[in-house]
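Asks: build the 3D model from these lines:
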Amino acid sequence: MLSEQSATTVRATLPAVGAAMGQITERFYARLFEAHPELLRDLFNRGNQASGAQKQALAGSIAAFATYLVNHPDQRPDVMLDRIAHKHASLGIVPEQYPIVHEHLFAAIAEILGDAVTEEVAAAWTEVYWLMANALIAIEKRLYARSAQTGWREWRVVGRTEDTDDVATFTLRPVDEGPVPGYRAGQYVSVGVTLADGARQIRQYSLTAAPGAPERRFAVKRVTGDAATPDGEVSGHLHAHVREGDVLQLSAPYGDLVLEDTDAPLLLASAGIGVTPMIAMLDQLAAAGHGAPVTVVHADRSPAAHALRTDHERYAAALADARTVFFYEQDAEGHGRPGRVDLSEVAVPAGTRAYLCGPLPFMRAVREQLIAKGVAPADIHYEVFGPDLWLAQPAAEAAAAAA
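Replies: You can find the predicted model right below:
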């Protein structure tokens, strides 16, 4: 994929570029939004920009892609590319936007690295960028072609329930009363809202009903910020202002963490609002009459904070061979096990396929425990809400450490 000459140059400069990637992406976004303020207002997640999460994810993904190219010259990291492409498709990213990113990204590289960016270095990293960009464009084109919906569609809220103090579930049907296209359990939709300052912000929410339902249903946790992270703009807006009868714009369903058709034993592990894709998976398994063992693991602050707990228990109880193991940091007595997830006493059948969703520390801990129990790494799948730092961060850190 990467030419031999460029591979040699990228391998030699990867430590320096990786070490400076944080500064590069910082400068990139500043340039991009100065030239195109509408992108920050109407496309990019302003919360992730403010917290620095999006900058970290971009830096890591570029470093991860370049590292993979030089270490595996005849392959490409399709898992990472598919994940990014699904998110891009849910936002409506188009090929014409990639040259804009290239322009400002490489201007930022030149500003930060200065004279170190020779013509040879610029050419090599340009090749890396367009290999990644063209791969994403091709995947996104296929996703758009397969989708029954083009662009945004208006959906009316026909139901709202308060699951916990900070989680609300919204049920919607299309305003045009047309057919509701199918999706795969585990996928999400993008929701676009216009905020008080006129900005149009977009967020993704996992669908919580089995495919085939005559509506869209998703749960939204109100994001409360802290010193490092602002309050959630869209989640706060949905909680405060959206009621039955209101209209929202939704994308087609996307997402690469999907429940495969399998007779294998399954383990569905979630924490907090990460429960949402697992509910759809359980609903589908119950409807399909899945007969193999299913282990349902969930971690939360307390039983009262456990969103969709009734559905969690109901769908699991409908399966032929399923058990739930809930962990609570508070008020666990009579409801589950105390403390954080500990699988030491949880039986995991041979051949288990696992699906994880929750904060990164939770998923890393569960993954390590599952591997120790003999689950193959290739059979452990995950979903990250927000910028994906799992795959990207280690590569960026490794590149920086080599400097």
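
Asks: every contact and neighbour count from this point should use C-alpha atoms.
Replies: Noted.

Asks: is the residue with the largest distance to the centre of the chain in a helix, a strand, or coil?
Replies: In the chain, the residue that sits farthest from the middle, by CA atoms, centre = their mean, is Asp115; the gap is 37.0 Å. With DSSP: H, G, I helix; E, B strand; the rest coil as the basis, Asp115 sits in helix.

Asks: you'd agree Glu162 is in a strand?
Replies: Yes - according to three-state DSSP, Glu162 belongs to a strand.

Asks: not counting sequence-adjacent ones, nearest residue to it?
Replies: Excluding its sequence neighbours, the residue lying closest to Glu162 (CA to CA, 6 or more residues apart in numbering) is Ala168, at 4.5 Å.

Asks: is that neighbour in contact with Ser235, as I believe?
Replies: No - with contact defined as CA atoms under 8 Å, Ala168 and Ser235 do not form a contacting pair (9.6 Å).

Asks: which residues do those two both contact?
Replies: 220-221 (CA atoms under 8 Å, 6 or more residues apart in numbering).

Asks: where does Gly245 sit: helix, strand or coil?
Replies: For Gly245, the assignment made with three-state DSSP gives coil.

Asks: now it. Nearest residue, chain neighbours left out?
Replies: Closest residue to Gly245 apart from its sequence neighbours, by CA to CA, 6+ apart: Val157 at 5.3 Å.

Asks: for that neighbour, give its distance to Val79.
Replies: For Val157, the distance to Val79 equals 34 Å [CA to CA, to the nearest Å].

Asks: and what of Arg184?
Replies: 18 Å.

Asks: neighbour count: the two, which is higher?
Replies: The residue with more neighbours, out of Arg184 and Val79, is Arg184; 22 against 11, by other CA atoms under 10 Å.

Asks: please provide the structure for the following sequence as well, for comparison with the first:
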Amino acid sequence: MLSAKSAEVVEATLPVVGAAIGDITSRFYDRLFATHPDLLRDLFNRGNQANGTQRQALAGSIAAFASALLADPDQRPDAMLARIAHKHVSVGIADDQYQVVHEHLFAAIVEVLGEAVTPDVAAAWDEVYWLMANALMAVEARLRVEAAAGGDPADLWRPYTVVTRYQETETVTSYLVRPADGRPVPASRPGQYVSVRTELPDGAHQIRQYSLSGGADGALRFSVKREPGGEVSGHLHDHLATGDTVELAPPLGDVFLAEGDGPVLLASAGIGNTPMIAMLDHLATTGSTRQVVSVHGDRDQLSHAFRADLEQLTAKLPNATAHVFYEQPLGEWPADRTGLVDLSTVTVPAGTTAYLCGPLPFLRAVRGQLLEAGVPARDIHYEVFGPDLWLGV
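Replies: As a prediction, the model looks like this:
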């Protein structure tokens, strides 16, 4: 994939580029949004731009891709590309935007590194960029066709009517929605998410991803946690009511429950249990006899969304157990289930495939505990809400 000449140049310059990548991505986004303010207004997550997480994610993905090419020039890091491609399709990234990104990214590289960007250096990193971009465009084209399910792959947005809304906890609301255009509900896999596009008071159309937490015949259910300062989550909580119309893109996401009969461990923290509830619901609905271990961590019983769902779905499965940890439990609670999630107190069956969802500190801790328990890294899959700052792990 990466030519020998370029590989040599990239390997020599990766430490310099890596050290400056944060400054490069910051300059890149400043240039991009100055020239194309509509992208910040209607495509990029303004919250993630403001807190810097999107910039960190871009920097991490570029460095991880370059490092992967150097480690194995003949192999493409498909797992990393798939995750990015699903997110791109979910928000409507188009092929022509890769050229726009290239223009401003390489201008930012020159601004930051100056004379160090010789023609050979520029050519080598140009090769890296287009290897990544062309691979993503190919994956995204296939995903758009699959997601369109016979519709227009160029426009995946559809109107949905809110059938009802449920107040799961003080900060979590679930919405049951049905297609307003009369077409069938798109296919989904347990663990995937939908993108929701909403118009805010300033006229901006912001997009957020929310995991599917279940559904009903001809309907989808997604759940939203009101985040402090979250302009979209707050708007949905305050204004999206039964009978309203909302725009959704088809279900996407590269982390979903794989078919099989081996043991499964579902580990989550906080609102990270939404995809896990969808997986449990699928297992119960299909009458699965797989051994299922659910592990969830939360602040207390009142903040634990889908607490009743977890109990009911676990009871429906013949070979399932649930282990809930509360940091500050209300009333009596087992001492070995008080505090942060600790898998050393949970039996992890041999041959387990694990699915994780929650904040990064939780993911790091639980992944480490699973590795110590003997679960191979290839069998540990994770989903993180927001920009993936863990690419390459």
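
Asks: tm score of chain vs chain?
Replies: Once superposed, the chains reach a TM-score of 0.96 (TM-score structural alignment, normalised by the length of structure 2), with 386 aligned residues with a CA RMSD of 1.2 Å.

Asks: ok, and for the lengthiest helix in structure 2, which residues are buried?
Replies: Taking DSSP state H as the criterion, structure 2 has its longest helix at helix 4-35. Across helix 4-35 of structure 2, burial judged by 16 or more other CA atoms under 10 Å covers 6-7, 9-11, 13-14, 17-18, 21-29, 31-32.

Asks: also stretch 126-140 of structure 1?
Replies: Buried residues in stretch 126-140 of structure 1 (16+ other CA under 10 Å): 127-129, 131-133, 135-137, 139-140.

Asks: could you single out the nearest of those residues to Ala401 of structure 1?
Replies: Lowest distance from Ala401 of structure 1 to the buried residues of stretch 126-140 of structure 1 (CA to CA) belongs to Val128, with 20.7 Å.

Asks: and the helix or strand encompassing the closest one, what does it pack against?
Replies: Taking DSSP states H and E as the criterion, Val128 of structure 1 maps to helix 119-146. Applying 3 or more CA pairs under 8 Å, 6 or more residues apart in numbering; DSSP states H and E, one finds that helix 119-146 of structure 1 contacts helix 4-35, helix 53-71, helix 78-91, helix 97-113.

Asks: can you pull out the helices in the stretch 251-393 of structure 2?
Replies: 273-285, 307-316, 360-372 (DSSP state H, counting those that start in this stretch).

Asks: need the winner for burial among those.
Replies: helix 273-285 (a mean of 24; mean count of other CA atoms under 10 Å).

Asks: that helix maps to which residues in structure 1?
Replies: Following TM-score structural alignment, the aligned partner range for helix 273-285 of structure 2 in structure 1 is 275-287.

Asks: follow-up on the earlier one: any idea what the residue nearest to Gly245 of structure 1 aligns with in structure 2?
Replies: When structure 2 is aligned by TM-score structural alignment, Val157 of structure 1 is paired with Val162.

Asks: so how far is Pro15 of structure 2 from that match?
Replies: Taking CA to CA as the measure, Val162 of structure 2 falls 51 Å from Pro15 of structure 2.

Asks: can you redo the helices of the stretch 251-393 of structure 2 as JSON lines with distance to Arg46 of structure 2?
Replies: As requested, the helices of the stretch 251-393 of structure 2 are arranged in JSON lines below (distance: least, CA to CA, whole Å):
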{"stretch": "helix 273-285", "distance to Arg46 of structure 2": "24"}
{"stretch": "helix 307-316", "distance to Arg46 of structure 2": "32"}
{"stretch": "helix 360-372", "distance to Arg46 of structure 2": "21"}
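
Asks: tell me which of the ones you listed approaches Leu58 of structure 2 most closely.
Replies: helix 360-372 (16.7 Å).

Asks: how big's the offset between that closest one and structure 1?
Replies: Its aligned residues in structure 1 lie a mean 0.9 Å from helix 360-372 of structure 2 after superposition (mean CA distance after the TM-score superposition for structure 1).
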